[in-house]
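Asks: Okay, structure incoming, though there's no sequence with it:
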């Protein structure tokens, strides 16, 4: 019996060991998979936002086709900013680009196998950029030549697309012989976008200018690209500070939010606003680069958003918002701000900003998009005395939810130009003056327990 018991115990222990090993292995794989960035990005405030690349074949040629490629920005508030989009792909066969209108490749590649007419690009993996404004008219098509800048469709729908025409050779000449390109990439202008595979869809239909006739593409395929702020940059680009009329405390952006001063790995990464050498630094060798040159601050962010609870009325309350640009190398044209707060459903009046309600959760009106008034404050200038814009919001109080307690009056999330800004920790928010004297439920329970102990044992 002893031997049998020992054997069975050993068997059970062995099984338990295998189970534990399996559990640890599963946990390891789960943790590892969570650390690997997903190719599918998801923005909870813009769950359906994406960049769609539509490739429409308009004409067959003796050795290929002519296509119009359009990049649509279906993101509600995220622009493609200067220096603009950079599009790439890999040809499925040995295709070449004979010519382009409205865009160009950055490299021609090796075209030595061609005699006579030389293609525009012979690379297996071409890289395409938009042409600049002012391009001669005969090199343009509709929606081209904006330096690769594409605005969001909510803020500026007329400029939410960019197009170019491409003549492709050494390709298929029918729907059955043409092959869709692979490995699409989109930089806008840096990393952040992940593109899926090209999918053949129903041919696009076009309406003539007089509206009396409809034509359609010979063949169409779409590519969808989604954005991830984690892939775009490892450090934040903006932060939020807070203040209120009922508390003298000003809660600044967390220290070193976007970097730290005197960083040994990045010396000279900021410049003092009152430095006598400020002009020479700004106009130095890097003046035409888009690398941020920020004013020295404790947070080192290019942009700070300040939310100030300004006034309290009987039926209303007022907030002042100020956006400050600390970047000496960036003018933010067509900037926007997205704010999440439960009282936005009762926003009554907005001063000097445009406003649109966003309902990312299907009917819950707690998210708003704000942007400047054209020709007035839609241009957020570089760091300096004019590098800020501000407005005020007037809210109607909802008796069932309104309170100044526990930081309720401050936003839940803030985005600037589509990037999530870092908020201060909730325990640092400006509280009501009598908040310090209040006892939380946990403290009350601890106090009652202590009193009970004293009554019983003392």
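Replies: Received, thanks. All of these numbers come straight from a predicted model, not from anything done at the bench. Numbers count the residues shown, from 1 in each chain.
Asks: Going by C-alpha atoms from here, please, whenever you check contacts or count neighbours.
Replies: Will do.
Asks: buried sites along the longest helix anywhere in the chain?
Replies: Taking residue count as the measure and DSSP state H as the definition, the longest helix of the chain comes out as helix 2-35. The neighbour-count check on helix 2-35 (16 or more other CA atoms under 10 Å) flags nothing as buried.
Asks: here's the one I want to compare it with:
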């Protein structure tokens, strides 16, 4: 129960990655199956170097062959003198093939993408699915004797997904190309994997800074917003980059080379309240990549704000409202810059939005014009503390909690000193020794 709660996503309650295992035919010592990996998450994608899935066989199964994917390790196949299996591992780990690694006429539909899966709400639906075929031996050869694998897991890339046990469901139904004939799988089981930020990382991967036209103060990302774990391995000058980015360097999607900043985040999102018109208001959004070792392809940005259901114009980004299954009137902003990358070397992309103004709810007080939450590629960004937001010129400057505590301490010390002096004077009058 606790794992399910940790993985629940309020913005995308039905989002998950489903693994569907269809046994299509029986073999003399096993079966032939197709495996589909479907990303049903609205705004979270699987980026390079792609997904890895794995499981533990129930008995002593082996993988005779695979199409569209491969096992990372063949394992110990010393018991086989001829006809060596593709993998003899009891807990195989499977990865997708790279694009162009297999001739087109030998590929399954939606295979060989390097494990990259698009998000359900962002790209074409074919980009959200990956297929491969596996021939399994030393297993059951009927519905009654075949055993379901255990311990399924998904890396996408890195940790972050918690997977359910495999559940046997009614067999999948397939239509022929002309749609006139149906075939059914011999048996089907499914696995559901849900994302948990706490499993993915102890620290955020992005942060938010704020500014407004009515105040020269810029609210920066919080210091060490992303943990500062790379503060001793960051780079300060662009001249250093050419020596660090080697032509043959293999990017694994997890290793980072960050530009040295006070927040030490790979991604910074800046929200600037630019203009306040009579019937509209205007915002500028900037996204900066501080990770020199990673390009973000087909990235997306999700923002929560009460007025986002009243957006009238968006420049440079694509915009739509995500389905929001809640009684709250908070709108959700979903922006995508299709076909472009948020590149390495601190590349910056920008957009401006114009909102219609509802006079009953629009206000400049209490930070209303700033977002409630911001997500980049499905990961929640750290917002600055509310007391640091840009304040109105005619409003009192909010006092930092530490300054407030210091002021309170000074008041208490002054009161204690006054009380003590009064006590001493009183005791002197009564010709008693001081007791304070």
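Replies: Cool, the structure landed. What you are looking at is a predicted structure, and each value in this text was computed from that prediction instead of being measured.
Asks: the helices in the first structure, which residues?
Replies: Using DSSP H, helices in the first structure cover 2-35, 229-232, 278-282, 441-457.
Asks: Contacts only, for the residue mapped onto residue 184 of the first structure from the second structure.
Replies: Alignment note (TM-score structural alignment): residue 184 of the first structure maps to residue 152 of the second structure. The contact partners of residue 152 of the second structure, taken as CA atoms under 8 Å, 6 or more residues apart in numbering, are 53-56, 163-166, 191.
Asks: Mind doing that once more with 10 Å?
Replies: With contact taken as CA atoms under 10 Å, 6 or more residues apart in numbering, residue 152 of the second structure is in contact with 19, 53-57, 91, 93, 162-166, 191-193.
Asks: do residue 18 of the second structure as well
Replies: Counted by CA under 10 Å, 6+ apart, residue 18 of the second structure has contacts 36-41, 129, 163-164, 190-194.
Asks: Let's see that with 7 Å instead.
Replies: Going by CA atoms under 7 Å, 6 or more residues apart in numbering, residue 18 of the second structure touches 37-39, 190-193.
Asks: Please apply the same query to residue 340 of the second structure.
Replies: Per CA under 7 Å, 6+ apart, neighbours of residue 340 of the second structure: 297-298.
Asks: where exactly do the strands run in the stretch 351-458 of the first structure?
Replies: For the stretch 351-458 of the first structure, strands defined by DSSP state E, counting those that start in this stretch occupy the ranges 353-358, 367-372, 379-380, 388-396, 413-416, 419-420.
Asks: which bit of the second structure covers the longest one?
Replies: By that I understand strand 388-396 of the first structure. Taking TM-score structural alignment, strand 388-396 of the first structure hits residues 348-356 over in the second structure.
Asks: mind checking how far the matching stretch is from the chain centre?
Replies: Offset of stretch 348-356 of the second structure from its chain centre (CA atoms, centre = their mean, to the nearest Å): 22 Å.
Asks: how big's the offset between it and the first structure?
Replies: Compared with the first structure after the fit, stretch 348-356 of the second structure shows a mean deviation of 0.7 Å (mean CA distance after the TM-score superposition for the first structure).
Asks: Which residue is the nearest non-sequential neighbour of residue 188 of the first structure?
Replies: Distances taken as CA to CA, 6 or more residues apart in numbering place residue 85 nearest to residue 188 of the first structure, at 4.3 Å, with adjacent residues excluded.
Asks: For that neighbour, give me its contacts.
Replies: By CA under 7 Å, 6+ apart, the residues touching residue 85 of the first structure are 129, 148-149, 186-189.
Asks: Just flag the most distant two among these.
Replies: Largest separation among those by CA to CA: 149 and 186, giving 13.0 Å.
Asks: For the match of strand 388-396 of the first structure, which residues meet the burial criterion?
Replies: Across stretch 348-356 of the second structure, burial judged by 16+ other CA under 10 Å covers 348-349, 351-356.
Asks: Just the closest of the residues you listed to residue 278 of the second structure, please.
Replies: Closest to residue 278 of the second structure, out of all of these and judged by CA to CA, is residue 356, at 9.7 Å.
Asks: how far away is that closest one from residue 277 of the second structure?
Replies: Taking CA to CA, to the nearest Å as the measure, residue 356 of the second structure falls 10 Å from residue 277 of the second structure.
Asks: quick one: which of the helices of the first structure is nearest residue 249 of the first structure?
Replies: helix 441-457 (24.6 Å).
Asks: if we can go back for a sec, redo the strands of the stretch 351-458 of the first structure as JSON lines? Include distance to residue 407 of the first structure.
Replies: Shown next, in JSON lines, are these (distance: least, CA to CA, whole Å):
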{"stretch": "strand 353-358", "distance to residue 407 of the first structure": "23"}
{"stretch": "strand 367-372", "distance to residue 407 of the first structure": "18"}
{"stretch": "strand 379-380", "distance to residue 407 of the first structure": "29"}
{"stretch": "strand 388-396", "distance to residue 407 of the first structure": "16"}
{"stretch": "strand 413-416", "distance to residue 407 of the first structure": "13"}
{"stretch": "strand 419-420", "distance to residue 407 of the first structure": "19"}
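Asks: returning to that earlier point: which residues are contacting the match of strand 388-396 of the first structure?
Replies: 279-289, 310-317.
Asks: quick one on the thing from earlier: quick one: which of the contacts of residue 152 of the second structure sit in strands?
Replies: The strands, defined by DSSP state E, take in 19, 53-56, 93, 162-163, 191-193 from the contacts of residue 152 of the second structure.
Asks: per the alignment, residue 261 of the second structure corresponds to what in the first structure?
Replies: By TM-score structural alignment, residue 261 of the second structure lines up with residue 297.
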